[in-house]
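Participant: pasting the structure only:
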């Protein structure tokens, strides 16, 4: 079975009778390995077996459903698989493979589909041109008098504004939800979460405060105004949501609680609320953080905060539980969701978006 993530004309990667198969042409190589980052397909490496004519073959017998990053190690060289499409992850372009399951909410269905649009703007914060990817629901151009709520959706560490659409299939998820009458027609805006000035600042030098403060300023000064000017939006806080995964989940919760005047709905999907280099949850170390944020915002609270994690990412499950307790203590309405049998991976976040979107703007 040819996969959606396989390059046109390529035979591998594919789903075969033995499982998920990879085939690499590396004549003269002494050793070839499949490098896996962990969490979804596994961790470590899977050896390829040599075949005639310089080809090498590897199989993962029982692959998990969903999207998975990987690379290939040929002797001392780590590279991408020429048979696979590449995606923005880990701060670089890496190979990815999509293992389908028709029962999952992120698979293509024969329903009306929205459109993904590119919007460039000049940022006063980063002093650079930046791109937003904007998903518009089916029929957006048919009724020019209709205005829409907006979900600002942030990616994880090392990813970019393309990630939620490509790896996350956000548009497909929204299409399916709308077709089922489960969600309200909504604009989904996806931009880069790295907003340090100048824009040439390497990711390794961008600290936690810069990630949060920079994006907060970018959203408040540039992004929201640009989207409201270019699209037919409902411009009050109760029709504006901010959510994200991992790093983006931390950004969404921190910024949203600071600026409830901008965002009425928040979502933290596997929110990475640890200090760099530690395993301690920031808000466990500072249990009054949320109460302090509400107090600083004049007592204004979000309409609702959505939290999620995969059951296999244990420290994120702990974080979600602790955050839920802190939100309850601060009198903030919240909902939690755990994705069964998944880890820190795109299936967790795809399912989480499927749970989050129907709760927004109700």
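Facilitator: Arrived safely. Values in this document were obtained by computation on a predicted structure and should not be read as measured data.

Participant: going forward, measure contacts and count neighbours with C-alpha atoms only.
Facilitator: Fine.

Participant: Residue 116 is in contact with residue 134, isn't it?
Facilitator: Yes - using CA atoms under 8 Å, residue 116 is in contact with residue 134, at 5.7 Å.

Participant: just the helices in this protein please.
Facilitator: Secondary structure of the chain by DSSP state H: the helices cover 163-166, 170-179, 208-218, 224-230, 247-258, 282-285, 289-296, 314-329, 346-356.

Participant: need those in TSV with mean neighbour count and distance to residue 55, can you?
Facilitator: Below are these laid out as TSV (neighbours: other CA atoms under 10 Å; distance: least, CA to CA, whole Å):
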stretch	mean neighbour count	distance to residue 55
helix 163-166	20	29
helix 170-179	23	36
helix 208-218	19	44
helix 224-230	14	49
helix 247-258	26	39
helix 282-285	14	49
helix 289-296	17	56
helix 314-329	18	39
helix 346-356	25	30
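
Participant: And here is the other one:
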């Protein structure tokens, strides 16, 4: 039985890393592309602030740093929903604001009245990194592949980062005002953590998710969806997206197919992009407009 299980696991792993893309009829765009200039900084609108924030992580035994975006006009007299945005394997917490222009995308959407003002938290998903490491927008060395970015970061996010944000910023503290999303490795982390903690997050998104994603019959013995019934009835938005030029397309496609088999409602947005900032910026623009309704 152990040999059969090992062979099955090997076959599943091979399938996940198979770069051959075979499109099904429902592998298509769910929405139109964003308008031209949607992530360009505009001089005639108010802008939010992105600031480095240090915190002591008891879960990791480290002094760590995250970046926090506060929207234009942020006031302690109001309360705000929060998006936690996770970066990819070879980048730090500066990937979203400094390369993809996440804060500018949100500034523009707020100015157009398309979304409510919100706070964005950019954690460092590499649990080996402390505040003494290189600047967050510089590439980081791979340490242990995807294996180094699992439960240790989950514990840091759930036990340290979220409580810190909720005690230091004027934010809502219920699941209905909390979203988790990420790109590549961060997409896998978002699906793994979000779908295992539906009582914590009402909105979950994986953009170009990497093979660290827990998949049914995939790389991990852990199931992607511990509680399908809760996912069906409690998740307000579950978002999967990937481009057909992405070598990791099959990861998201397999997750979509599994969720479809389980009858879990979700967005499956397939476009023609690659594993790049265009894909991730487009999906943040679209995803943000479905939050906190």
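Facilitator: Received the coordinates, thanks. This is a predicted model, so every value here is computed, not measured.

Participant: Fetch the TM-score of the aligned pair.
Facilitator: Here the TM-score for the pair of chains, by TM-score structural alignment, normalised by the length of the second structure, is 0.76; 252 aligned residues with a CA RMSD of 3.0 Å.

Participant: and residue 116 and residue 134 of the first structure? which has more neighbours close in?
Facilitator: More crowded of residue 116 of the first structure and residue 134, by other CA atoms under 10 Å: residue 134, with 24 against 15.

Participant: The residue sitting nearest the centre point of the first structure - nearest residue in space that isn't next to it in sequence?
Facilitator: The geometric centre of the first structure, computed from its C-alpha atoms, lies nearest to residue 155 (CA atoms, centre = their mean), at 4.0 Å. Spatial nearest neighbour of residue 155 of the first structure, excluding adjacent residues (CA to CA, 6 or more residues apart in numbering): residue 248 at 5.3 Å.

Participant: Roughly how far does whatever residue of the second structure lines up with the one you found sit from residue 6 of the second structure?
Facilitator: In the second structure, residue 248 of the first structure lines up with residue 186, judged by TM-score structural alignment. According to CA to CA, to the nearest Å, residue 186 of the second structure and residue 6 of the second structure sit 28 Å apart.

Participant: Residue 194 of the second structure too?
Facilitator: According to CA to CA, residue 194 of the second structure stands 28 Å off from residue 6 of the second structure.

Participant: got it, and residue 264 of the second structure?
Facilitator: In terms of CA to CA, residue 264 of the second structure sits 29 Å off from residue 6 of the second structure.

Participant: And for residue 285 of the second structure?
Facilitator: Residue 285 of the second structure is 41 Å from residue 6 of the second structure, where distance means CA to CA.

Participant: before we move on, the earlier item: okay, the helices of the first structure in JSON lines with distance to residue 21 of the first structure next?
Facilitator: Shown next, in JSON lines, are these (distance: least, CA to CA, whole Å):
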{"stretch": "helix 163-166", "distance to residue 21 of the first structure": "22"}
{"stretch": "helix 170-179", "distance to residue 21 of the first structure": "26"}
{"stretch": "helix 208-218", "distance to residue 21 of the first structure": "38"}
{"stretch": "helix 224-230", "distance to residue 21 of the first structure": "43"}
{"stretch": "helix 247-258", "distance to residue 21 of the first structure": "32"}
{"stretch": "helix 282-285", "distance to residue 21 of the first structure": "41"}
{"stretch": "helix 289-296", "distance to residue 21 of the first structure": "47"}
{"stretch": "helix 314-329", "distance to residue 21 of the first structure": "30"}
{"stretch": "helix 346-356", "distance to residue 21 of the first structure": "20"}
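
Participant: out of those helices, nearest to residue 186 of the first structure?
Facilitator: Ranking the helices of the first structure by proximity to residue 186 of the first structure (CA to CA) places helix 170-179 first, at 8.5 Å.

Participant: Against the second structure, what's the mean shift for that closest one, could you check?
Facilitator: Compared with the second structure after the fit, helix 170-179 of the first structure shows a mean deviation of 0.7 Å (mean CA distance after the TM-score superposition for the first structure).

Participant: Need the contact partners of that helix.
Facilitator: With CA atoms under 8 Å, 6 or more residues apart in numbering as the test, helix 170-179 of the first structure has contacts from 105-109, 111-116, 135, 137-138, 164-165, 183-185, 350, 353-354, 357-358.
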